[in-house]
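In: my questions are about this predicted structure, shown below with the sequence.
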Amino acid sequence: MIALNKPLTPDLSTLTNYLTQVNDSGWYTNFGPLHELLTQRLEQYLGVKNLLLVSNGTLAIQVACKALNINSAITTPFSFVATTSSLLWQGIETAFCDIDAESYNLCPLSLDKALSQDEHYEGIVATHVYGNPCDVESLAKVADKYNKKIVYDAAHAFGVKVGGESVLNFGDASTLSFHATKVFHTIEGGAIVFKHKADYEKAKQLINFGIQVDGSLGEAGINAKLNEYQCAVGLTLLDQMESVIRHRASLFNHYRTELKSITEIKLPDWHLGANFNGAYMPIYISDIDRQESIITALKNNNIQCRRYFTPSLDVAYSQQKSFGCGNSQSIAGGIICLPLHNFMSVEDVLVVTYVIKGIL
């Protein structure tokens, strides 16, 4: 079987060495030595500052919005459900505006139009979909125009750069997921990268019950810390990341080369200044019968695939305000994600594309 995804497996010898350190120290959580080491190494690897580890990617979005005092936000309808559900769970007033039909990311023109109609929203939450960076320059102009804060859901964008700069350095905060299915993982986990040190310091208190540096209680917080065992997994896997991203990007390029000449398949336009990390391999096919034929053929050849994302979140959460999301609804109805993970080979890609070509 060619699996849709297969999580990275940490080298057990290296992992055991880290776990032995944890057991010897007796420090299992609460900003322990491995937590601090993983923070330092991730900041260095990703080229960022003010990185705060948290226990999952959903809490990363919630803590970022809390630290930035965002109580109402406009977001994208084309993303994994957690982008929106994390806001709603937090009690954040949420509205949707449309995506760009070519990149699948939040559309700056649609956002500008939405804010011109209703300026009361305090923040913007945009996703770098499939690891493809948003038009960060244009979104920044809209945010500045209306004096809004931006949180980027960068769950798919580990190791991605725009013009040589980490995509995590754009906006007021960027959030990462370190779930086992991601390019880099700690089994469960996540991180937030803040633009400003003061926001980072506030968030660090919030994820530790709101306890301040002197031990007194400040604003009510939550427990969102990453424990030492999970940090051990992260430290073990981080050693592999250069080769992992290089391999996944190579597979991604092979897919695009094999499929680009098929007129019935549309591939998303990628940010011209960005690198690939091979997080996902999405294809768009407008014809429903063709979609079903491909899904059936892949299944019959023991190849996994997934409709990802569907439905458009403005449809799933229809009680929330929408400024019109026709592009998202259309694209959500036609996306299929193909297998892509570190344990695949180029030959696997050729098998998958051969089956698709046989249908189309």
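Out: That came through fine. Numbering: from 1, shown residues only.
In: please make it C-alpha for all contacts and neighbour counts, starting now.
Out: OK.
In: residue boundaries of the strands in the stretch 201-350 of the chain?
Out: 281-284, 321-322, 335-338 (DSSP state E, counting those that start in this stretch).
In: could you redo those strands as CSV and give each row distance to residue 105?
Out: Shown next, in CSV, are the strands of the stretch 201-350 of the chain (distance: least, C-alpha to C-alpha, whole Å):
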stretch, distance to residue 105
strand 281-284, 13
strand 321-322, 16
strand 335-338, 14
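In: so which of those gets nearest residue 165?
Out: Taking C-alpha to C-alpha, strand 281-284 is the member of the strands of the stretch 201-350 of the chain nearest to residue 165, at 23.2 Å.
In: here comes the other one, which I'd like you to weigh against the first:
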Amino acid sequence: MTVTKPDLPPLEEYVEYLKKIWKSRWLTNNGELLQLFERKLREFLKVENLLCVVNGTLALHCAIKALELEGEVITTPFTFPATTNVIIWEGLTPVFADIDRQTFNIDPEDVERKITERTCAIIAVHTFGNPCYVEELEEIAEKYNLKIIYDAAHAFGVEYKGRSVLNYGDVSTLSFHATKVFHTIEGGAIVAKDNNLFEKLKLLINHGIKSEEEFVIPGTNAKMNEFQAAMGLCNLKYFDERVRRRKIIVEYYKENLNNLDVEFQKVIASKHNYIYMPVLFKNSKIRNKVYEELSRSGIKSRKYFYPLTTDLACFKNLDLVKKFGLKVAPEISGRILCLPLYSDLTLEDVDRV
């Protein structure tokens, strides 16, 4: 049993789109399927300015480039390495704030404590699809004139107080990787609040090309192709039903684990996508023992997120946990385990876990 499995549409539905691609011989460069996919996503996600890209990591790169950030970026260490790696690759300095003990998201109070004259932005992660404390973060950003990028890799379809989480901040980025609750095999998207920023992002993801003879800014190649768009079109129509099934599985897990000495993430979303099944054990010793026992039984779980990104090899011997006074993030990272969760996981499988 794996920790996750990609959802796939009926093969014949995908093949129908492939036939269109074969007939048009238009494989990439803003093809007909991509344009259709982007229109459907804007409507489904309730956003105005959305661009599809080849993956979620390049979405973050392009967001930073478009905002022309320089200096320090306050971020969370409790995340996938991509969030931190992008900050480093773009020549910025990551400053790590601690996380909230209940939501596992970046702690706004610690964010404000970490602001210096070099701070230019906050990159916050909607951890496991759970919205950050967006109101507090936006208040801080306005007070100190900072930009906010939300890494919404986990947050496809998530809403906070009835509003898409993608409508907060200056930019939100999505991942459509095969492991996500919605995927295009590989892929991602960028959502921008400002129209001018959106136009700039359009240029950035396609080498800065304005026309055949105009290359107006240094860009990159982050374009989504027609095959990815086709998979997205197929998967989008099944998303709500898959989330409905995931919710049943998550609730069944919680009901059956409730009598044990474990804790669950506090979810503040008004509409959640049930992307992961994180469980907090009493300590790392118990977590590791459960992980090993599950492995011996042929059940793959994941210590997610462990280790913290402060422990990446590039930070070796810097002891960033101590430097930034991180208390909660190391504790949560040491106790957390994500259990198997995918839309066709049976309740009998959950009983086995």
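Out: Yep, it's here. It should be emphasised that the depicted structure is a prediction, and the values quoted were computed from it without experimental measurement.
In: format the strands of the stretch 201-350 of structure 1 as CSV; extra columns: mean neighbour count and distance to residue 171 of structure 1.
Out: Converted to CSV, the strands of the stretch 201-350 of structure 1 look like this (neighbours: other C-alpha atoms under 10 Å; distance: least, C-alpha to C-alpha, whole Å):
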stretch, mean neighbour count, distance to residue 171 of structure 1
strand 281-284, 22, 26
strand 321-322, 16, 23
strand 335-338, 22, 28
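In: tell me which of those strands lies nearest to residue 204 of structure 1.
Out: Short answer: strand 321-322, nearest of these by C-alpha to C-alpha, at 32.0 Å.
In: need the nearest residue in space to residue 229 of structure 2, chain neighbours excluded.
Out: Closest residue to residue 229 of structure 2 apart from its sequence neighbours, by C-alpha to C-alpha, 6 or more residues apart in numbering: residue 34 at 5.1 Å.
In: element containing that neighbour, please.
Out: Following DSSP states H and E, one finds residue 34 of structure 2 within helix 32-45.
In: what residues of that helix count as buried?
Out: 32-34, 37-38, 41, 45 (16 or more other C-alpha atoms under 10 Å).
In: look at residue 273 of structure 1 and say how many residues are nearby.
Out: By the criterion of other C-alpha atoms under 10 Å, residue 273 of structure 1 has 11 neighbours.
In: ugh, typo on my part, it should be residue 252 of structure 1
Out: Residues near residue 252 of structure 1, counting by other C-alpha under 10 Å: 23.
In: trace it over to structure 2, please.
Out: Residue pairing (TM-score structural alignment): residue 252 of structure 1 is matched to residue 250 of structure 2.
In: measure its match to residue 36 of structure 2 for me?
Out: Between residue 250 of structure 2 and residue 36 of structure 2 the computed distance is 33 Å (C-alpha to C-alpha, to the nearest Å).
In: tell me the helices and strands packed up against the helix holding residue 34 of structure 2.
Out: In terms of contacts (3 or more C-alpha pairs under 8 Å, 6 or more residues apart in numbering; DSSP states H and E), helix 32-45 of structure 2 is packed against strand 50-53, helix 226-236.
In: and the last one, which stretch of structure 1?
Out: Put plainly, it is helix 226-236 of structure 2. The aligned range for helix 226-236 of structure 2 is 228-238, by TM-score structural alignment.
In: mean deviation, the matching stretch versus structure 2?
Out: On superposition with structure 2, the mean distance recorded for stretch 228-238 of structure 1 (mean C-alpha distance after the TM-score superposition for structure 1) is 0.8 Å.
In: hang on, the earlier thing: can you give the contact residues for the helix holding residue 34 of structure 2?
Out: When contacts are defined by C-alpha atoms under 8 Å, 6 or more residues apart in numbering, helix 32-45 of structure 2 is touched by residues 48-52, 156-157, 164, 166, 224-226, 229-230, 232-233.
In: now that helix on structure 1. Mean distance?
Out: Per aligned residue, helix 32-45 of structure 2 averages 0.6 Å (mean C-alpha distance after the TM-score superposition for structure 1).
In: next one: that helix to chain centre, how far?
Out: 19 Å (C-alpha atoms, centre = their mean, to the nearest Å).
In: which bit of structure 1 covers it?
Out: Helix 32-45 of structure 2 maps onto residues 33-46 of structure 1, going by TM-score structural alignment.
In: surely residue 166 of structure 1 and residue 47 touch.
Out: Yes: using C-alpha atoms under 8 Å, residue 166 of structure 1 is in contact with residue 47, at 6.2 Å.
In: now the end-to-end length of stretch 46-59 of structure 2.
Out: Stretch 46-59 of structure 2 stretches 19 Å from its first residue to its last (C-alpha to C-alpha).
In: oh, that last question was meant for stretch 119-129 of structure 1, not what I typed.
Out: Chord length of stretch 119-129 of structure 1, first to last residue, is 25 Å (C-alpha to C-alpha).
In: find the nearest non-adjacent residue to residue 162 of structure 1, please.
Out: For residue 162 of structure 1, ignoring the flanking residues on the chain, the nearest one in space by C-alpha to C-alpha, 6+ apart is residue 274 at 4.5 Å.
In: should've said residue 93 of structure 2
Out: Excluding the flanking residues, the one nearest residue 93 of structure 2 by C-alpha to C-alpha, 6+ apart is residue 72, at 4.6 Å.
In: for the one you found, give its distance to residue 92 of structure 2.
Out: Using C-alpha to C-alpha, residue 72 of structure 2 is found at 6 Å from residue 92 of structure 2.
In: break down structure 1 into its helices, ranges please.
Out: 12-25, 33-46, 57-67, 81-89, 108-117, 136-146, 197-206, 228-238, 241-259, 288-300, 313-316, 326-332, 346-359 (DSSP state H).
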